[in-house]
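Student: dropping the sequence and predicted coords here.
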Amino acid sequence: MKEQLFELAKPVWLQGKAEEIHIRAQFRAVFRCEEEEVKKAVCRVATSGIYNLFVNGRFVAYGPARAGKNHFRMDAVSIEPFIKKGVNVIALEVAGYYVNSYYLQCQPSFVQAEVLCGERVVCHTGGTDFIARINPYAVRKVMRYSFQRPMMEAYRYGGEEDGFMCAPDYSGEVFPQEIVEDKKIIERLAPYPEYESVQAQPVSYGEARPGYQPEEIWKERASKSMGPKLRGFPLEACEWNVVEEVQRFQYIASPGMLAGEALPNHHYQIYELPYNATGMVDFEAECASEMDLYCMFDEVLSQGDVALPRMGCVNVVKYHLAPGKYHLKFFEVYTMKYMKFIASGSDCTVKNVRMVEYKHHPVQLSLPVLNGNEKLQKIAAAAVESYRQNAVDLFTDCPSRERAGWLCDSFFTGRVEKLLTGQSLIERSFLENFLHEESYAFLPEGMLPMCYPSDHDDGNFIPNWALWLVVELEEYLARSGDRMLVDAFKDKVYRLFQYFKSFENCDGLLENLEQWVFLEWSRANDLTQDVNYPSNMLYSGALRAAGRLYDDGVLLERAKQVKEKILEQSWNGAFFTDNAVRQNGALVFPNESTEVCQYYAFFFDIATPKSHPKLFHTLLEEFGPERKQTKHYPEVAFANAFIGNYLRLDILSRYGYHKEVLQNIEGYFYYMAEKTGTLWEHDGDYASCDHGFASHVLYWLNKMC
């Protein structure tokens, strides 16, 4: 963890506003750059929130790379293509959310920035260079975007913009600033993202009749949960209830297409991107009368339309527009293939609709196994796209609903980073973040957060995911050689096992684990108490990994004992059973088996093809993508995409069943790649259709080359 120092910049914020919810602050400075310095221009910036950087009115960057509690990574963004000799304007818009989330931690707001031309600092925060204000167009009191992410976006524009963000001269009001306490600034490890632009095309339109009375108004989860454990504005305090507003239209599809770019009053138009993409929507709008313009969005269409409830997020941005022309861009990044513009109050021209993508820089991958197979080529392209959108500053589960750095997911994505880049920089950054806190608020001593950097004020955690971190550390060491980071985790690993020790029963198996015992989204999740054998299979694997990492024979022996007890209790002669329940002091065995339980057994070497040949060949030949059609073994509950199908494919790959792996990959993933150009969280499109772990398909394909 290398510290990064600013030369002159100090951390600042709007006076008295550092601990207020959702302050959208804007900072600007005017500077001169000499001709010989233009090619050496850099903006350094760090913040506890999210920033958008502009130079001379042009968008340059979104950030920062996230870090653990009380640590902040410094971006050093090249601004050479955007500056000119002479006078330039640099502007930062920073969202100080100051709410708990899975995306950003709740910390006092600040920004620290300086611009270098050549070796010279030409402007910096903390002096007189930067002036600041609250964004006068952003509506502050809005609902959260989701339970996992901070606030949605809504705007009120009164006409032409005032030039604060781009004009060399500005004489309007400013807000006083204050220098805040020094921050621990550290280096950014992840590569800087690309900002590619992809155009959207209109695909359908229809009426949006106002005054509609639906049978039920859908409400986002967070809006019903505001309180001490989930910070934000209660619904009654929000200036607009945008979620209800868009449900008060009756949407009636029209045949054909709109002629031109004019969107009539009380009509909508749906645009489509070439694939499911992540970034900031950018478009132009013009209206002759005061109006509301809504932009709804989603990854797939629901019955031919864009609908809010599918993802459970506030997938809508509202603009209240006075007459005028506007160039509008979302501040935050979201994920979508479809966007739906709704005009209410006036006709409106909407044109040049595009997405400014925010994702990992392009990667090169040559896989001879794909030659001539169009389906596999499409799946591989979707896997690359899923990786690029979920591996920017750290590994995320999805770039939409959460943008959170989840354990277990990271085990799989870490393999892909090494394959695609030859390095493990993002994985190192992801793992290093967990070291920034000695212990974690609201979690038991020794437990690790299920996703991080994040807040867990409700005390929730997944004990299984902490064990996956230990398993990942062993593979991370093998691919990176980073012994220093692995050794830095030793104390946390041993404290974690001390935590689990208190849940071991007289057989040495974990029993009655706390909180969210999670295996995957399937029937297996209903069979987690009292003694859950897949959890204990993972426990054995984590003990064995730690024993090898830290040369600890005691941990290796414990791993062996757990394995022996699982074999003794879980194996019924045909399948591994999922759990045992304690009744009157004794364990009783319901004898229910799930598909994913079998995969846990083989993945963590509780079983092998040699030790359990009949079961292995049953799984190989009679399970897989077609089992829902063949109805084989209906008593064994189906696995879901993550992690059951992934464990299955990894096991087949491990033991050299390459033909079956290719067949399974086509069966599991082609329909996803065909529909969205990305790979999904589940085996259906009822949740995220863009998940980072899904890029692991590339790892298996590469092993066959």
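Tutor: That came in fine, so what should we check first? Bear in mind that the values here come from a model prediction, so they are computed numbers and not experimental data.

Student: all contacts plus neighbour counts: C-alpha atoms, from now on.
Tutor: OK.

Student: in three-state terms, label Thr335 for me.
Tutor: When classified by DSSP: H, G, I helix; E, B strand; the rest coil, Thr335 comes out as strand.

Student: ok, now which ones touch it?
Tutor: When contacts are counted by CA atoms under 8 Å, 6 or more residues apart in numbering, Thr335 touches Asn276, Ala277, Thr278, Gly279, Asp298, Glu299, Pro399, Ser400.

Student: just put those in CSV and tack on neighbour count and distance to Thr421.
Tutor: CSV is the format used below for the contacts of Thr335 (neighbours: other CA atoms under 10 Å; distance: CA to CA, whole Å):
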residue, neighbour count, distance to Thr421
Asn276, 25, 23
Ala277, 29, 21
Thr278, 26, 21
Gly279, 26, 22
Asp298, 26, 30
Glu299, 29, 27
Pro399, 28, 20
Ser400, 29, 24
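
Student: closest one of the residues you listed to Lys329?
Tutor: Gly279 (10.2 Å; CA to CA).

Student: which element is the closest one on?
Tutor: Assigned by DSSP states H and E, Gly279 belongs to strand 267-287.

Student: the structure to be compared is supplied as follows:
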Amino acid sequence: MGRHWSQDTDWIWSPNWDERDHVARFVQFRKTFTVNKVPEQCIVHVSADTRYRLFVNGRNVAFGPAKSHLGEWNYETVDVAPFLLTGSNVVAARVLRYSPFYSGNMSMMRGIIPGYILYCSNIDISTSSSWKCKVDDSVKILSTKDWNPALGPSFLSVSEDVDGTKEDRGWLGIEYNDSTWDSAVNSTMKVPMLPILDPWRLTERSIPHFPEIEAKFSSVARCDVESDTVRWHHLVQSNEAVEIPPNTQKTVVLDASTLTTAFLQFRLQGGAASRIRIRTAECFERPSESPMPNPFARNKGDRADASGILVGQDDFYTIDRNMPADFKVSYEPFWFRTFRYVELYIETSSTALRILQLGYRTIHYPLDIKTQLSHFPSPDTAKTWEISLNTLRNCMHETYEDCPFYEQNQFAMDARLQILFTYQLSHDDRLARKCMQEFYASRRSDGLIETHFPSPFPGVNIPCFSLYWILMVHDHMMYFGDANLVRRYLGAIDDILNHFDQRLNENGLVGRFAWDVWPFVDWTREWSDPASAKGDFRNLAVPPAYHRTGVATYNSLIYAYALQKAAELCAFIGRHDTGVEYRQRAMNLNNAVVKNCLRGNFLVDGPDSPDEERSQHCQVFAVLSGAIYGDEARNILLRALTEQSGYARCSYAMGFYVFEAAHRTGLYDQLRPMLLEPWSAMISQNLTTWAESAAMPRSDCHGWSAVPIHDVVANVAGLSPGSPGFKTIRFEPRRKHWEIMDGTFAIAGSGVVRISWAPGRPIEFTPDFDARVEVLGVNGSGAVYQIASGETLAIRHE
């Protein structure tokens, strides 16, 4: 049995520590050391609970650990040799610890004890009592009671209130005197002669390190003194200092032009005791007309209308009251912020404040996008594509995130779509594999997975989200064909399906779930009236039929759909008998739905529902599960999607499944313009990322809404896996929706395909690898071709 590096170093922490009264606190660690000759390579492994930023000689070298869970607690591996000097050196870490006694940041796990660990084999800097440490009392992480309720629940707990007078300036440098700091102590749960381990099972980070890219604000959106606008513009564009006189109040709003995720950076001079409020916001909006602040009451229209207000998260920085007029200081919040606009409200005291620099560093998962389009049918089509990419980019960090501004939680339903969009753009499945593994690790005793994970506490479960994890695994099979991955997860898939099977009622339909879950279906207006929630959010986004009887048609249909996908997973790895069982169960469910819920030209939301209780969701998933098919399916879906009233309507995220159902019934060509209308409406409102839903106007950036990526790749260009691992490419181009096509498209695990067409020219398909292609929807439909790398298949189209 090999020896792990963590056995040769210690987890350490501050001896002066109490986290019962703080949602989160920072601890600073330092170690000075001497290097006689800088080595060619100096590898360190580093981690902390909960977050760290590592510095060598004042230079940032690592940020982590990547989010995960205690059973696979990430550490980073970094070569620090480029940052070392001959002679004296210092390695330092700033660690943010979230208390296990408070909800704190809901996307970050934490152990029952804090810790920081670093190991280096060729220089004596591994963590031990030789490190010095100090609790940083200059920063207060704002708690839930300081949160603006208009933003909804407080999920992140990252907002800071900094007292510059208490800051340890220069502590990252070699010359800093740390003689008054404490010696670090060992932080461990281990007890001699007892088989007890520390909370963290260390696992090397599986995703790449993220670049932090310098960026500038594009303009000044608003300034309280209009004549000052030019000066602020020169500051953000050219670092020309702005001076704010003593005893002055100043407000300015900076525009990043598009919503982004980034670390804000400030460089300041003088201004003793000045206070700066930094408000980050996704958009401009109108004041709510509701007397009770809540996310449903947000009044959003033109997101770029600078006459509106900014509702957002606030950070505060108070400059050292003893700051000399010529002294300079830098400030940046520890965690990234999400913003399109940043409002600064500045109050100076008795001395002038000079702002020397004001910018940010963007941070996103470094996705290598291979799918590139060089021609668009219209400016709005180009906008739709770019906004979709920007939405997905801002929801990809160390996990897939539902939204970067409010929650940064990885939800199974959201992530299923985000991962699929990733496959359609890139060959990189590392974040997807991490996501699937994390949900696998979250399994509960009832067979379900957690609805969102990683998370420090058990969450209210949405049972059907576990079914979307099955779809996630199926997608990976189709795009990458990894049999070992499918084998690993098939047991958990069977547990999920068994949970639903145990819920079947006497009619063969999925019945009521456990009392403490949220039977969420979708954020649709008809199901999302806060007044009907009766103080419990679990009553929202749920068909009324479920509230009455515990039966919602959708639950049976999505279960049947997942059973069919699970059957395909079984077939892929040779478990045919289990696949046959799953198909039979799906058929039984579909038959029960048709018998109990089909009312002529539509399905109702529950077996006891009046005709008025019907939704697009049930019609869509009846098509996808095969409960209805042929002309009947086509007519039922067409009616549900084209009638202006009478159906609860699908949200942006559910729009993906609407597109799929339209394709399956042959309605796609007829309905595509109408299906894209929600995204056209968002463009008209000047969004730069796609919103969460029309019914819930909280988030302006939600990854599940980047559906146009799938539409362009799978429906217009017509590329999808025809067999597991993309061994066969299904090619069904639709040139009527894109007059001139010229683009390269990622084919997972293989390479890229160039697709082009234009009026009077054939459709051309050119892979950069040997490809097997099944052509559908054009002349020679259903024909299969074997195309050598670099060769072009030319298809004439009538």
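Tutor: Perfect, I can see it now. It should be emphasised that the depicted structure is a prediction, and the values quoted were computed from it without experimental measurement.

Student: next, the TM-score between them, please.
Tutor: TM-score for the superposed chains, counting by TM-score structural alignment, normalised by the length of structure 1: 0.81, backed by 631 aligned residues with a CA RMSD of 3.2 Å.

Student: for the contacts of Thr335 of structure 1, which one is nearest Gln377 of structure 1?
Tutor: The closest of those, once distances to Gln377 of structure 1 are taken by CA to CA, is Asn276, at 16.9 Å.

Student: just give me the match in structure 2 for that closest one.
Tutor: By TM-score structural alignment, Asn276 of structure 1 lines up with Leu259 in structure 2.

Student: what do you get for Gln598 of structure 1?
Tutor: So Gln598 of structure 1 corresponds to Gln619, using TM-score structural alignment.

Student: what residues does the closest residue in space to that match that isn't next to it in sequence make contact with?
Tutor: For Gln619 of structure 2, ignoring the flanking residues on the chain, the nearest one in space by CA to CA, 6 or more residues apart in numbering is Leu637 at 5.9 Å. Leu637 of structure 2 is in contact with Gln616, Gln619, Val620, Val623, Ala661, Ala662, counting by CA under 8 Å, 6+ apart.

Student: how close does the residue nearest the centre of structure 1 sit to Asp683 of structure 1?
Tutor: With distances taken as CA atoms, centre = their mean, Arg403 lies nearest the centre of structure 1, 2.1 Å away. Going from Arg403 of structure 1 to Asp683 of structure 1 by CA to CA, to the nearest Å gives 20 Å.

Student: check which helix or strand Ser653 of structure 1 maps to.
Tutor: helix 646-654.

Student: ok, average deviation of that helix from structure 2?
Tutor: On superposition with structure 2, the mean distance recorded for helix 646-654 of structure 1 (mean CA distance after the TM-score superposition for structure 1) is 3.0 Å.

Student: identify each buried residue in that helix, please.
Tutor: Tyr646, Leu647, Arg648, Leu649, Asp650, Ile651, Leu652, Ser653 (16 or more other CA atoms under 10 Å).

Student: closest to Leu679 of structure 1 among these?
Tutor: Distances from Leu679 of structure 1 to these, taken by CA to CA, are shortest for Tyr646, at 12.4 Å.

Student: report how many residues lie close to Phe520 of structure 2.
Tutor: The tally of other residues near Phe520 of structure 2 (other CA atoms under 10 Å) stands at 20.

Student: spell out the secondary structure type for Asp491 of structure 1.
Tutor: helix.

Student: so how many other residues sit close to it?
Tutor: By other CA under 10 Å, neighbour count at Asp491 of structure 1 equals 11.

Student: next, format the buried residues of helix 646-654 of structure 1 as TSV and append distance to Tyr251 of structure 1.
Tutor: TSV is the format used below for the buried residues of helix 646-654 of structure 1 (distance: CA to CA, whole Å):
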residue	distance to Tyr251 of structure 1
Tyr646	39
Leu647	43
Arg648	43
Leu649	43
Asp650	45
Ile651	48
Leu652	48
Ser653	48
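
Student: mind listing what's buried in stretch 678-685 of structure 2?
Tutor: Using 16+ other CA under 10 Å as the test for burial, stretch 678-685 of structure 2 gives Trp679, Ser680, Met682, Ile683.

Student: turn those residues into CSV, columns for secondary structure.
Tutor: Formatted as CSV, the buried residues of stretch 678-685 of structure 2 follow (three-state DSSP):
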residue, secondary structure
Trp679, helix
Ser680, helix
Met682, helix
Ile683, helix
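
Student: thinking again about what came up before, angle of the one helix or strand the match of Gln598 of structure 1 maps to against helix 655-664?
Tutor: For Gln619 of structure 2, the host element (DSSP H and E) is helix 616-625. Per axes from the mean of the first three to the mean of the last three CA atoms, to 10 degrees, the angle that helix 616-625 of structure 2 makes with helix 655-664 is 50 degrees.

Student: can you name the residues in contact with helix 616-625 of structure 2?
Tutor: 553-554, 557-558, 560-561, 564, 586, 590, 602-605, 628-629, 633, 636-637, 640-641, 647-650, 654, 657-658, 660-661, 664-665.

Student: ok, average deviation of that helix from structure 1?
Tutor: On superposition with structure 1, the mean distance recorded for helix 616-625 of structure 2 (mean CA distance after the TM-score superposition for structure 1) is 2.6 Å.

Student: quick check: next helix or strand after that helix?
Tutor: helix 630-642.

Student: picking up where we left off before, nearest to Arg672 of structure 2 among the contacts of Leu637 of structure 2?
Tutor: Taking those together and measuring to Arg672 of structure 2 by CA to CA, the closest member is Ala662, at 8.5 Å.

Student: name the nearest residue to that closest one, sequence neighbours excluded.
Tutor: Per CA to CA, 6+ apart, closest to Ala662 of structure 2 is Tyr668, 4.7 Å.

Student: and if you look at Gly57 of structure 1?
Tutor: Per CA to CA, 6+ apart, closest to Gly57 of structure 1 is Cys166, 4.3 Å.

Student: against Trp131 of structure 2, how distant is the counterpart of that neighbour in structure 2?
Tutor: With TM-score structural alignment as the matching criterion, the partner of Cys166 of structure 1 in structure 2 is Gly173. Separation of Gly173 of structure 2 from Trp131 of structure 2 (CA to CA): 15 Å.
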